[in-house]
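Asker: Below are the sequence and a predicted model for it; my questions follow.
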Amino acid sequence: MKTDIESLLHQKLEALGALPGGRLLVAYSGGPDSTALLAASVALLSVSADFTLEAVYIDHCLRSQDERREERTIIQAATRRWNVPLHLLSVGEGEIVSQASASGSGVEAAARQYRYSCFENLISREKFDYCLLAHTLDDQVETILQRLFEGAALDSSLGIPERRGPFFRPFLSVKKSDLLDYLRERNFSFSTDSTNGENFYLRNRIRNEIIPVVASVFPAYRTAIESFLAKQRMADSALRALLPEIPFRKESPSSVSWDAEPFFSAPEEARRRFLYRIHAEIDSSQRRLPYPFVERIIRMDDRPEALIEAFDSRISRRGDRIFWDGVVVLRGKNRYIRRIQDGSLVNLPNIGKVRLSFSGLTPPVIIRSRMKGDVISTTGGQKRLKKLFQEWALPEGLRNMIPVLEDSRGIAAVLGSPFGFPDRYAVGGKKYCSIKMEYVGESREQTAR
């Protein structure tokens, strides 16, 4: 039976509490799923003007300029026709690939992290109540199959959540074919991502190679997966009621801490589930938390100063508390990379806890240590950071400690002031951005000891 898309959306938004008076943002890629979501939202708005609606499009710069230009044309035409304000965001050419290389993650994961960072910044800045995402039942099935073959833990086998923080997915029970029918019946155009047909990315291989085989053997596979998820969630709910809760404190958007004693005294399964929950708190991009990493934390030494550095994170024991900092630890002493937002509290090696305030930077905004080949734009052209540090007569031992601030345009500033050296902005940087570093924790000298 075909789904009534607009009625379903209305029911979901009412159940969410987004009506009346909600301020909603639709993640709009121009593809069929997000086009159907935006179209249904507009239709709902036309008969019940009790919420506000805007859209956001993110250009990851991973496809040809011609294809992206055509996609933007479709998107801008649709939002003009529907009178929906549009936020156009774009990453610099090659930035996603560079981030993937720097963090050791794949391009898919880097693009997803960038995308969710943009969403979070926009939601915070513009005060949206919810961001609507167009994931479908087909996406849910692909996710479950991927996690199954990757040996996911129980929490991960629960699939894509309908809601996580400000993100809401009203179409998780809807087949993609129903959305395509909805668009065809109304003669709405949409863009087609050329990379969807390529099998370079794992998700595409699952969709193009595995799903057709599954469908040929189990024609009702979607219904079976939905039934599996329902049973998993019932089991999860029962287990959750039996296991003790471990309280935690959010230190920053990408950092949490909790007491060591209740953590180590809890059953192992309670600790596992707690860590998956913590991961969801500090990483909205839905990256899968590797099971071996979870097991390392569960079995980490119950002693002061215990430390684990892996999976873009630093887990450390400091006195009676354990801290999880969303830091990518690079090879070499004092190396790191962290995604930040305006006002983020960050712990920097040999500097301490600081609050970073900035304006005029385009996400994703990263604070990190130097990398091989780093350059900053100057009035005389591009200058290597290696050369800049030589001009400062900066000791080799300090060079990995100097914070580098980077946005989608490249390196915005090199912050030498924590170590008594000048702050160097990219050419024109002081005209378009301001940066303030406020010390709120341990001093550099205390941290160094």
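Answerer: Sure, I can see it.
Asker: For the rest of this, base every contact and every neighbour count on C-alpha atoms.
Answerer: Noted.
Asker: pretty sure residue 315 belongs to a strand, no?
Answerer: Yes: membership of residue 315 in a strand is supported by DSSP: H, G, I helix; E, B strand; the rest coil.
Asker: Three-state assignment for the residue nearest to it when sequence neighbours are not counted, please.
Answerer: Leaving aside its sequence neighbours, residue 315 sits nearest to residue 324 (C-alpha to C-alpha, 6 or more residues apart in numbering; 4.6 Å). At residue 324 the chain is in strand, as set by three-state DSSP.
Asker: And for residue 160?
Answerer: The local conformation at residue 160, judged by three-state DSSP, is coil.
Asker: distance of residue 354 from residue 293?
Answerer: 28 Å (C-alpha to C-alpha, to the nearest Å).
Asker: Pull the contacting residues for the residue nearest to residue 315.
Answerer: Applying C-alpha atoms under 8 Å, 6 or more residues apart in numbering to residue 324 gives the contacts 255-257, 313-316.
Asker: give me that answer again for 10 Å
Answerer: Taking C-alpha atoms under 10 Å, 6 or more residues apart in numbering as the contact definition, residue 324 lies against 250-251, 254-258, 275, 278-279, 282, 308-309, 313-317.
Asker: for comparison:
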Amino acid sequence: MLEEFKYHIDYQLPFLRNGKLLIAISGGVDSVVLAHLCHRLDFDFALAHCNFNLRGEESNADEAFVLELAEHLDVEVFIQNFDTQSYANANKRSIQMAARELRYNWFAELAVQLQFDFVLTAHHADDNLETFLINFTRGTGLNGLTGIPILNDNIARPLLSFSNANIIAYARDNDITWREDSSNASRKYLRNKLRHEVVPILKTINPQLLDSFQNTLENLNDKADIVEESLNAVAKRAIIDIDNTGVSYKVSEFKKVNNAKAYLFGMFSDFGFTQWQDIVDLLDAESGKQVLSHSHRLVKHRETLILTDLPVEAPKTVSILSTDTVVEIPTGFLHLSKVDTITTDTKSVIYLDMTTLRFPLAVRVWQEGDTFQPIGMKGKKKVSKYLKDEKLARPVKEQTLVLTSNNTVVWVLGRRADDRFKVTDQTQQILKIALTS
């Protein structure tokens, strides 16, 4: 296996030879063999072990074993203890998901702080098959069936082409000891059920299952490349704007393709959406209609779909004192100065009659019921009606701020001032307010 591993590294992951590596090690046979193989090839690496404190003394024994292994290999080792159960409860995660998040977050921190080039995990061919089956049983798109990537950002998986049987055989042939995780025998988790009950039956049906599976993955990845190329072409035509409110897509480009649902799925599945028929229906929906995922939303606005993050809590009201000259607000800064004449005429600058203002002024998100008298008009108008008449997209409207004096709207920031506060021939003190990003 050592020669096969060396060839695999040279062919697939040659950059690991000159990198500073961090090996994620549990004490199990897979990660221990990975550490020994990297040691045999004289790689520059350290070990990182997570003690999730889920198996009492067994977890502590794993930690002790890893410390001994690091001493034996003469490499540096990092140990982190986690209160995994508390994290899972606080963040409403399963134990497995909590452990995964804690593990990878810590690896990322170590990589940044200590300048490791790559983090190596010991995922192997059987793990890949199990992941495929998990995704298959839960329902997934093509991306969920293309397997674990050998390289994902700075996470590398050098054992992905080797089977668990290969790894155990190498350990036994070279008198390598390892720790057995008792939880791996439990049928409590879906992965273990598949590992102990389903995969053995499949291997009985086809003794060359892993080889056949690898061929399937290669075919699926080839198809995925074609799909990705087609999606990129549609995205290039469909995306018309990217700004701080989100990404805007032309509805017409999705209507041109033969299977709009498939393209919408390919474009937006990474953002947590599941209600695909509702998303298809957005193409012909009224402006303002939206579909939500746990983290994002798609909003129909005229002839576009706008992808945004889910709205967060409205920012707190910002107070402005008469002595302030620069005030930070959620969208940038307001610069206040007393001037003698009006010199600038843009939507980002207003001039106000100081005597009409009552300090402190306030900047806040507009609210239902807010009214103002748009400059140049005699009657009042609801801010909501003004924003609608401006044909602003829903995400833009939701983030629109107003400047108020004694809770009366003075300025819809960056858009329209109120006529009642404008400078006139009788004005003696002029306040200039400029909005900058």
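Answerer: Received the coordinates, thanks. Just so you know, these numbers come straight off a predicted model, no measurement behind them.
Asker: TM-score of the superposed pair?
Answerer: For this chain pair, the superposition-based TM-score is 0.63 by TM-score structural alignment, normalised by the length of the second structure; 319 aligned residues with a C-alpha RMSD of 3.5 Å.
Asker: which residues of the stretch 301-437 of the second structure fall in helices?
Answerer: Secondary structure of the stretch 301-437 of the second structure (DSSP state H, counting those that start in this stretch): helices at 383-389, 394-398.
Asker: repeat for the stretch 251-400 of the first structure
Answerer: 260-265, 268-282, 291-298, 385-391.
Asker: Could you check the angle the longest one makes with helix 291-298?
Answerer: This points to helix 268-282 of the first structure. Orientation check (axes from the mean of the first three to the mean of the last three C-alpha atoms, to 10 degrees): helix 268-282 of the first structure against helix 291-298 gives 110 degrees.
Asker: Name the residues of helix 268-282 of the first structure that are buried.
Answerer: 270-276, 278-282 (16 or more other C-alpha atoms under 10 Å).
Asker: Can you give the distance of that helix from its chain's centre?
Answerer: In this view, helix 268-282 of the first structure has its centroid 17 Å away from the chain centroid, taken as C-alpha atoms, centre = their mean, to the nearest Å.
Asker: In the second structure, spot the helix with the most residues.
Answerer: As assigned by DSSP state H, the longest helix anywhere in the second structure is helix 209-238.
Asker: Let me know the distance separating the residue nearest the centre of the second structure from residue 294 of the second structure.
Answerer: By C-alpha atoms, centre = their mean, the second structure has its centre lying nearest to residue 271, at 8.2 Å. Applying C-alpha to C-alpha, the value for residue 271 of the second structure to residue 294 of the second structure is 8 Å.
Asker: again with residue 274 of the second structure
Answerer: 10 Å.
Asker: Please apply the same query to residue 109 of the second structure.
Answerer: On the measure of C-alpha to C-alpha, residue 109 of the second structure and residue 294 of the second structure end up 26 Å apart.
Asker: Just to check, residue 41 of the first structure is in contact with residue 10?
Answerer: Yes: using C-alpha atoms under 10 Å, residue 41 of the first structure makes contact with residue 10 at a distance of 8.4 Å.
Asker: matching residues in the second structure for stretch 186-199 of the first structure?
Answerer: Mapped onto the second structure with TM-score structural alignment as the criterion, stretch 186-199 of the first structure occupies residues 174-187.
Asker: what's next to that stretch, contact-wise?
Answerer: 26-33, 36, 54-55, 58-59, 61-62, 65-66, 69, 168-171, 189, 191-197.
Asker: likewise stretch 64-83 of the second structure?
Answerer: Residues outside stretch 64-83 of the second structure that contact it (C-alpha under 10 Å, 6+ apart) are 22-28, 32, 35-36, 39-40, 44-54, 58-63, 98-99, 102-103, 106, 110, 177-179.
Asker: again, only this time at 8 Å
Answerer: 25-27, 36, 39, 45-53, 63, 102, 179.
Asker: chain center to stretch 116-131 of the first structure: distance?
Answerer: 12 Å.
Asker: Strands of the stretch 51-200 of the first structure, start to end?
Answerer: Secondary structure of the stretch 51-200 of the first structure (DSSP state E, counting those that start in this stretch): strands located at 51-59, 86-90, 130-132, 163-164, 167-168.
Asker: Out of those, which is closest to residue 438 of the first structure?
Answerer: strand 86-90 (28.8 Å; C-alpha to C-alpha).
Asker: Helices of the stretch 1-150 of the first structure, residue ranges please.
Answerer: Counting by DSSP H, counting those that start in this stretch, the helices of the stretch 1-150 of the first structure are 5-16, 32-47, 65-81, 95-103, 107-126, 137-149.
Asker: Nearest to residue 449 of the first structure, out of these?
Answerer: Residue 449 of the first structure lies closest to helix 95-103 among those, at 28.2 Å (C-alpha to C-alpha).
Asker: Of all the residues in the closest one, which ones are buried?
Answerer: Buried, per 16+ other C-alpha under 10 Å, within helix 95-103 of the first structure: 95-97, 99-100, 103.
Asker: Could you check the angle that helix makes with helix 107-126?
Answerer: 110 degrees.
Asker: Identify the residue of the first structure aligned to residue 313 of the second structure.
Answerer: Using TM-score structural alignment, the partner of residue 313 of the second structure in the first structure is residue 349.
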